[in-house]
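Visitor: Dropping a prediction and its sequence here:
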Amino acid sequence: MSPHGERWTRDRVFALAPDEASRAAGERLAAAGRWSGTGAGGGAVWGMCEGGDGARYGTVVDLDGPAFQCSCPSRKFPCKHALGLLLRWAGGEAGEPARPGDGPAAGGEPPPWAAGWLAARRERSDRPPDGAGAGGPGAGGSEADGPGAASRAPADPEAARRRAARRMQRIAAGATELEQRLEDLLHSGLAAAGPAAGAAARTGADDPGGGRGSWEEIAARMVDAQAPGLASRVRELGAIATSGPDWPSRLLEECALLHLLDQGFLGIDRLPPPLAATVRARVGLTTDAADVRSDPETVTIRDRWLVLAQQDGAEGPLTTRRIFLRGERTGRMALHRSFGGAHRPLEVSLPPGLLLDADLAYYPGARPLRVALGERHAPATPGPVPTGCGIDAALAAYGHALRDDPWLDAWPVVLADVTPIPGGAGGGWQLADADGESALPLDPRCLGRPALWQLAAVSGGAPVTVFGECGHRGFLPLTVWDPAPVSLSP
């Protein structure tokens, strides 16, 4: 049984799966006779699974989180063994006889290999992190602002101040160099960045400053300047020249936004504090979640937060997880981001549809959205279908957010009573209001992907409630309700 007295449903387990392949693999493992020593008790489930190569993998799930641990080499989180174990438990099949070395089988006490991990995890969760309340950052794992962010404050504040000052100088030098590159591009003309220049770069011909190879070189310079945010935007410029018709206007728009970001950083001391925080984040300066929670100026809000979507992705060698939430009382949107790698699993997992009574600490910014997860005041429970707005209100919400943060690609919104409409010849799909007065194009990134057909299948031509991101590319759907939430595959 769970710590709340209820077994999970299969749908709740499937909602945790990182992709469709993991769902299928977990279902196959749940039905296979490969498990031994499984048991459940004290808010946890555990078991041993025999792999196809004869290896045996110890899997344990802490249901209060949930959080997962498995000895298999998979980089997916949760892995297929954790999903298979949860599916067996959801079906009442935990409790197979133990083999030698497995430890206790069903119920009561977990085996030593599972008990050690559970004890360490719960000890971390019970210890208030840098001034946060008991319960820690969600599932007890360290939570940083991004790749490479430190998990603890440095021991020597003066040394940390000097390091920070040196990094600001490096980024300022990088931004100054980037300004010169943008000026050279405008003097030489956008044609220098077009497909012909990119082809010349690929064949080793002269690249006067605009080809794809040149953008990669500039991005590497920004990495050297410790400005990963600038490097990412430079790489986007290199991709625009081969992105289809009307690329010059899009390239000019992105160059203007990059110039605005450069100038914002070079004059950051003159900006209002919220906008300065946004600029620092956009260039790639990270903040530790513990610092956000402990800062007396941080806006921390307790509410019952409805989980709207959980989306996993990749940033280089790291796995990223984005969890979108909306406050039941405040109506505020929130985004929790976490990063994992080969030796740092993603521990915070919140499937769509859960209602979480918790404190969320907002990172500073001109349009605060990202949060650090603080104290949880009650176990998560199933939540209702969210209320939503129409197309016009969604566009207005993105416009208001863009006014505060001009580098914002999209803003999270819930659309109610919208119907997916197939595009005509050469046209993209749209979401139309029930009255047919307004329509919003779907983001081209979802065209041809399973998410589009999942959305169409759930709708069946009828209006549905959809959560996603509304931006300049269109609407990117992430979750649809039927009436239970269905996560749309990336």
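Guide: On my side now, so go ahead.
Visitor: drop to CA atoms for contacts and neighbour counts, all remaining ones
Guide: Noted.
Visitor: can you tell me which residues contact residue 154?
Guide: Residue 154 is in contact with residue 160, counting by Cα atoms under 8 Å, 6 or more residues apart in numbering.
Visitor: Against which helices or strands is the strand or helix carrying residue 470 packed?
Guide: According to DSSP states H and E, residue 470 maps onto strand 464-471. Packing partners of strand 464-471 (3 or more Cα pairs under 8 Å, 6 or more residues apart in numbering; DSSP states H and E): helix 391-404, strand 410-421, strand 474-481.
Visitor: Please tell me how far the spatially most central residue of the chain sits from residue 183.
Guide: Nearest to the centroid of the C-alpha atoms of the chain, with distances taken as Cα atoms, centre = their mean, sits residue 322, at 1.9 Å. Distance, residue 322 to residue 183, by Cα to Cα, to the nearest Å: 36 Å.
Visitor: List the buried residues of the longest helix along the chain.
Guide: Identified as the longest helix of the chain according to DSSP state H is helix 157-188. For helix 157-188, burial by neighbour count (16 or more other Cα atoms under 10 Å) applies to 167-168, 170-172, 174-175, 177-179, 181-182, 185.
Visitor: ok, of those residues, which one's closest to residue 276?
Guide: Closest approach to residue 276 among the buried residues of helix 157-188 (Cα to Cα): residue 168, at 13.0 Å.
Visitor: Contacts for stretch 73-80, please.
Guide: Contacts with stretch 73-80, where a contact means Cα under 8 Å, 6+ apart, come from 16-18, 22-23, 25-26, 29, 68, 70, 341-342, 345-346.
Visitor: Put this next to the previous one:
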Amino acid sequence: MTQQGVRWTADQVLALAPDAASREAAGRLATAGPWSEVGSSDGGTVWGVCRGGGGGPYRTVVDVADASGPTCTCGCPSLRYPCKHALGLLLLWASGDGAVPEGEPPAWAERWLTGRREDAEAAAGAEAVETGAAGAEAAAGAAGDPSGSDPRTRDPVAARRRAERRAERITAGATELEQRLADLLRGGLAEVEQTGYAWWEETAARMVDAQAPGLASRVRELGSTASSGPDWPVRLLEECALLHLLDQGWLRRDRLPQDLAATVRTRVGLPATADGPAVRDQWLILAQYDSVDARLTTRRVWLYGTETGRTALLLSYGAAGRAPELTLPVGLSLDAELSTYPGGGRRRAALGKRFAPPAPVEIRPKGVTPSQALARYGRALRDDPWLESVPVTLEQVVPVPDGDSWQLADASGETALPLTPAFGNRAGLWRLVALSGGVPVQVFGECGHRGFTPLTAWPAGPGQAVSLN
């Protein structure tokens, strides 16, 4: 529905799902049976009432034409966003078989839409007032009048002292970690199996006390590497070396180039702001996926500037068990501004002003060969030695088996990239194989030292992007 009445595809709808269980449940609701009072409008709204298994029926409304991204409401008690009812309704609408006719929204749907418009207008007004106030404070500060400004900005000396105290704590933590790593290697990796995970967790806790969450996270990863399968001592030694390099980078940060020093600060865990200039472009939404741990759900969204040719990463977070709010449908294009964060490569960005809702686009990202992808990763490691992977679009590749695993070979068959072992166990592999059918396709994914992880693919001829998550 977006612009000019164009409906989304099922893949674009399912890309909004917070997890695999939601996708599966939505598929069961993508039929007319559970629904009544369904309809859609040219304005970009879909609504319906779903027969609930418990406390239903549930009134569901989805606005897919909101410039801030797809939004929805539902009467169900689910904590997932979007819920299975919203996804199922969108799948029913995306099928285009007449099950969701066009019409005027009922009163209950119109009330929600009106409320959203009023909230958006109020937020815009508040933002304008806040921006004006910030400008006035800046002008007052420039004139030597600090009245009315934030105490933190009014006292730069205090802010500098806070930063210095935290840097001192991190330095103490990094120095302690260096000693712990030296003791570990002096005793030999064979003893690691005897120490158990408690040693790693206690070391990570010490890094948290030192206000270095990035170091704590890497220590926990070391604990999960120990005794994790064949050749684990090799992998553990490699990760210990990278952690030692990060420690030394922090301890000698004043002697590093500016971008590399910014990368070290970010890797250690210091917060950063998107200080790069705002760049407006038609950003193709390449991929979206979540990673979950006991504390946090992290959503990664890859974008490609159709005019600038830049690839950018958006990060969004949600508390454990809850999906992040940022949701962008794969395969559509977003007219928006992005500002980059500091650090090597400047891939990570912050999403700024959006000028229109996501809309279909025929443009695809430019592709490279497998050998060029590896060279790109090698160059990126110079700016960020701790980089796990880089975003790459492979042009004209075919998925082919390689013993017990798979790889992506170029059309000539001369070069290939192995797929990461984790991807080989996903349903996305068979979607990719089916899409190709032995014919070269275009694939976007992440290329790193573990191999290539496909995220999205396009068919050889005309066709929509297919999410492989």
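Guide: Yep, it's here. Every value quoted in this text rests on a predicted model; they were computed, and no experiment measured them.
Visitor: Given these two chains superposed, what TM-score do they reach?
Guide: Here the TM-score for the pair of chains, by TM-score structural alignment, normalised by the length of the second structure, is 0.84; 440 aligned residues with a Cα RMSD of 3.1 Å.
Visitor: coming back round to it: out of the helices and strands packed on strand 464-471 of the first structure, flag the one nearest residue 58 of the first structure.
Guide: Residue 58 of the first structure lies closest to strand 474-481 among these, at 32.1 Å (Cα to Cα).
Visitor: Can you provide the mean distance from that closest one to its aligned counterpart in the second structure?
Guide: Once the two models are superposed, strand 474-481 of the first structure sits on average 0.9 Å from its counterpart in the second structure (mean Cα distance after the TM-score superposition for the first structure).
Visitor: Could you tell me where that strand falls in the second structure?
Guide: Aligned using TM-score structural alignment, strand 474-481 of the first structure spans residues 451-458 in the second structure.
Visitor: Could you find the counterpart of residue 260 of the second structure in the first structure?
Guide: With TM-score structural alignment as the criterion, residue 260 of the second structure pairs with residue 275.
Visitor: Roughly how far does the closest residue to that match other than its chain neighbours sit from residue 393 of the first structure?
Guide: Nearest residue to residue 275 of the first structure, sequence neighbours excluded (Cα to Cα, 6 or more residues apart in numbering): residue 366, at 4.8 Å. Going from residue 366 of the first structure to residue 393 of the first structure by Cα to Cα gives 21 Å.
Visitor: Between these two, tell me which one has more neighbours.
Guide: More crowded of residue 366 of the first structure and residue 393, by other Cα atoms under 10 Å: residue 366, with 19 against 13.
Visitor: tell me the contacts of residue 394 of the second structure?
Guide: Residue 394 of the second structure makes contact with 367, 368, 369, 370, 373, 442, 443, 444 under the criterion Cα under 8 Å, 6+ apart.
Visitor: farthest pair in the residues you listed?
Guide: Maximum pairwise distance among those (Cα to Cα): 13.3 Å, between 373 and 442.
Visitor: can I get the contacts of stretch 73-80 of the first structure in JSON lines with neighbour count?
Guide: Formatted as JSON lines, those follow (neighbours: other Cα atoms under 10 Å):
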{"residue": "16", "neighbour count": "23"}
{"residue": "17", "neighbour count": "23"}
{"residue": "18", "neighbour count": "22"}
{"residue": "22", "neighbour count": "21"}
{"residue": "23", "neighbour count": "19"}
{"residue": "25", "neighbour count": "15"}
{"residue": "26", "neighbour count": "26"}
{"residue": "29", "neighbour count": "22"}
{"residue": "68", "neighbour count": "27"}
{"residue": "70", "neighbour count": "22"}
{"residue": "341", "neighbour count": "15"}
{"residue": "342", "neighbour count": "12"}
{"residue": "345", "neighbour count": "20"}
{"residue": "346", "neighbour count": "23"}
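Visitor: Which of these fall within helices?
Guide: Judged by DSSP H, helices contain the following of these: 22, 23, 25, 26, 29.
Visitor: you'd agree the second one is up against residue 83?
Guide: Put plainly, it is residue 23 of the first structure. Yes - using Cα atoms under 8 Å, residue 23 of the first structure is in contact with residue 83, at 7.4 Å.
Visitor: okay, and the common contacts of those two?
Guide: With Cα under 8 Å, 6+ apart as the test, residue 23 of the first structure and residue 83 both reach 14, 17.
Visitor: you'd agree residue 218 of the second structure is up against residue 241?
Guide: No - here residue 218 of the second structure lies out of contact with residue 241, judged by Cα under 8 Å, at a distance of 11.5 Å.
Visitor: Of the two, which one has the most company?
Guide: residue 218 (18 against 13).
Visitor: picking up where we left off before, aligned against the second structure, show me the partner of the residue nearest to residue 275 of the first structure.
Guide: Residue 366 of the first structure maps onto residue 344 in the second structure, by TM-score structural alignment.
Visitor: Validate this expectation: the residue nearest to residue 275 of the first structure resides in a helix.
Guide: No - counting by DSSP: H, G, I helix; E, B strand; the rest coil, residue 366 of the first structure is not part of a helix but coil.
Visitor: What are the neighbouring residues in contact with it?
Guide: Residues in contact with residue 366 of the first structure, defined by Cα under 8 Å, 6+ apart, are 274, 275, 277, 278, 404, 405.
Visitor: Quick check: nearest residue in space to the alignment partner in the second structure of the fifth one, chain neighbours excluded?
Guide: Yep, that's residue 404 of the first structure we're talking about. Alignment note (TM-score structural alignment): residue 404 of the first structure maps to residue 383 of the second structure. Closest residue to residue 383 of the second structure apart from its sequence neighbours, by Cα to Cα, 6+ apart: residue 344 at 4.7 Å.
Visitor: that older thread, so which of the contacts of stretch 73-80 of the first structure is the closest to residue 94 of the first structure?
Guide: Using Cα to Cα, residue 29 comes nearest to residue 94 of the first structure of the contacts of stretch 73-80 of the first structure, at 13.0 Å.
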